[in-house]
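S.K.: What follows is a predicted protein model with its sequence.
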Amino acid sequence: MMTASPLALTTQEPQKPKVGALIRARRQQLQLTLRDICEAAGITPGYLSQVERDLATPSLGTLAQIAHSLNVGVDYFIASPGADDALTRHGERETFSVPGSEVIYERVAADFAGNQLSSFVLNIPPGFHSETVSHEGEELLFVLEGKLTQMLDGAEYIMRPGDSLHFRGNRPHAWWNDTNETVRVLWTGTVPVYRTNPPKVGGQKSD
């Protein structure tokens, strides 16, 4: 008897709530405006409006920034695997995705008191284009398989296996896969993907 792969189990969850509706509900619960969230997350009100209406799906890093500004962890919006052990093995890592996104994430970093880094292997499907963002912290990309196009401060870089790019997160950046093959990228950064107890934001406002 054939069993479903972890990847198939991750992507075949049609009843999972859309991430946009959860973001909007949480924002309204806190009585925050789109601009309140965008100032903390480093995105535009227009883009966040598209996300809330499920017309756009944020990357995991951007979702983490949004979650941080809403005083919750990213697991408030997605079901993500735990990382109790420091060791992960190729082919055995649990996978997950942001609802509505085709990018599959493999978590390779552990979670422990005082850690500063988050790290994932991104499996980026053909034709996928990320949003353009800027945020606190820094990022390091290392291409494992395929060809990735990275935009940084308006300049485009073609990255192939073995290529890397390290930059401050406050520089506008985006990436995309314009090939016919899945791209695998090791992403490491100080974006607070799984930080607990984030600071509360803003006053009590309505949109």
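M.R.: Nice, thanks for sending it over. Since the structure is predicted, the reported quantities are computational estimates derived from the model, not experimental observations.
S.K.: From now on I want contacts and neighbour counts done on CA atoms only, so please keep to that.
M.R.: Noted.
S.K.: And stretch 99-112, what's buried?
M.R.: 99, 100, 101, 103, 104, 105, 106, 107, 108, 109, 110, 111 (16 or more other CA atoms under 10 Å).
S.K.: Same question for stretch 133-152.
M.R.: So stretch 133-152, judged by 16+ other CA under 10 Å, has buried residues 133-136, 138-152.
S.K.: Other residues contacting that stretch?
M.R.: If you take CA atoms under 8 Å, 6 or more residues apart in numbering as the criterion, stretch 133-152 is touched by 41-43, 62, 65, 156-179, 181-191.
S.K.: I figured residue 108 hits residue 120, correct?
M.R.: Yes: Residue 108 lies in contact with residue 120 (CA atoms under 8 Å); the separation is 5.3 Å.
S.K.: so when I look at residue 51, I'm seeing a helix, right?
M.R.: Yes: assigned with DSSP: H, G, I helix; E, B strand; the rest coil, residue 51 falls within a helix.
S.K.: then this one, side by side with the first:
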Amino acid sequence: MSTENSPPSTDSDLQFGLAVRARRAQLAITLDQLAQASGVTSGALSRVERGLLSVSLRNAMAIARGLGCELSELVQSPAPAQITRAGEHARFVHEDTGIVRLALARPQPGLELLHYAVPPGQASSHFAPHRPGTREVFYVETGSLRVFTGTDSVLLQAGDSAQLAMDTEHHFANEGRGVAHFILLVAAPAHGG
């Protein structure tokens, strides 16, 4: 990705970057995997996600293709009311673990609401640290869930909630006997670190 003569980054650069990061997180792919799929270097993608680099239309379209979505999904301003009907949520199933993730809502850049179903004995991939200040709020509907952050962990049972800083590597696991269902709210800070 060419960066010569790049204009200073703007709020729209940040919104685009957050949308790219959120979509990549939904797909559970790394920067390197997106780089391979889009043809845009992982270093440039990292700067794009942080709102530090303006992208050309060609590269923006390549990134959208790499994420399996339309460019409009990454740049569109939200409508005053957005309704997603049952069965219409983006649904991702991890091939190896059977973990099901539903993307419930992304009301604004940096804010995402997800629903997970984790089969017994299964664990998520290890997620890279988020930007400092990012919080994840877990609410366990059924079953139990252990959330690992760095070298710490917390065990949550049905009805429990936890707000955790996620600026370290993290993952979760179902150590119980039944399927764990939980809602996850990811809240990233508006800008910077």
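M.R.: Alright, I've got the coordinates. Quantities reported herein were computed from a predicted structural model and do not represent experimental measurements.
S.K.: In strands, which of the buried residues of stretch 99-112 of structure 1 appear?
M.R.: 104, 105, 106, 107 (DSSP state E).
S.K.: What separation do you get for the third one and residue 153 of structure 1?
M.R.: Meaning residue 106 of structure 1. Distance, residue 106 of structure 1 to residue 153 of structure 1, by CA to CA, to the nearest Å: 27 Å.
S.K.: how about the helices in structure 2?
M.R.: For structure 2, the helices defined by DSSP state H occupy 11-27, 31-38, 42-49, 57-66, 71-75.
S.K.: quick one: which of those helices is nearest residue 123 of structure 2?
M.R.: Counting by CA to CA, residue 123 of structure 2 lies closest to helix 11-27 out of these; the figure is 16.1 Å.
S.K.: Flag every buried residue along stretch 155-164 of structure 2.
M.R.: So stretch 155-164 of structure 2, judged by 16+ other CA under 10 Å, has buried residues 156, 157, 161, 164.
S.K.: Map the second one onto structure 1.
M.R.: Counting by TM-score structural alignment, residue 157 of structure 2 lines up with residue 160 in structure 1.
S.K.: residues in contact with that match?
M.R.: So residue 160 of structure 1 contacts 143, 144, 145, 146, 147, 148 (CA under 8 Å, 6+ apart).
S.K.: Roughly how far does the second one sit from residue 48 of structure 1?
M.R.: Here the criterion is CA to CA. By it, residue 144 of structure 1 lies 31 Å from residue 48 of structure 1.
S.K.: Also the fourth one?
M.R.: Distance of residue 146 of structure 1 to residue 48 of structure 1, computed by CA to CA: 30 Å.
S.K.: Ok, the third one next?
M.R.: Using CA to CA, we find residue 145 of structure 1 at a distance of 31 Å from residue 48 of structure 1.
S.K.: Check the offset of stretch 24-35 of structure 2 from the chain's centre.
M.R.: 9 Å (CA atoms, centre = their mean, to the nearest Å).
S.K.: can you check stretch 140-160 of structure 1 too?
M.R.: On CA atoms, centre = their mean, the centre of stretch 140-160 of structure 1 falls 17 Å from the chain's centre.
S.K.: Kindly report the same for stretch 19-26 of structure 2.
M.R.: Using CA atoms, centre = their mean, the offset of stretch 19-26 of structure 2 from its chain centre is 5 Å.
S.K.: Next: stretch 156-169 of structure 2.
M.R.: Using CA atoms, centre = their mean, the offset of stretch 156-169 of structure 2 from its chain centre is 16 Å.
S.K.: Endpoint to endpoint, it covers what distance?
M.R.: Stretch 156-169 of structure 2 end-to-end distance (CA to CA) = 19 Å.
S.K.: And stretch 143-160 of structure 1, by the same measure?
M.R.: OK, stretch 143-160 of structure 1 end separation, CA to CA: 6 Å.
S.K.: what does stretch 148-163 of structure 2 give?
M.R.: 13 Å.
S.K.: before we move on, what about stretch 11-30 of structure 1?
M.R.: 31 Å.
S.K.: What count of nearby residues applies to residue 13 of structure 2?
M.R.: 20 (other CA atoms under 10 Å).
S.K.: Structure 1: which residue goes with that one?
M.R.: Residue 13 of structure 2 maps onto nothing in structure 1, by TM-score structural alignment.
S.K.: for residue 129 of structure 2, same thing?
M.R.: By TM-score structural alignment, residue 129 of structure 2 lines up with residue 134.
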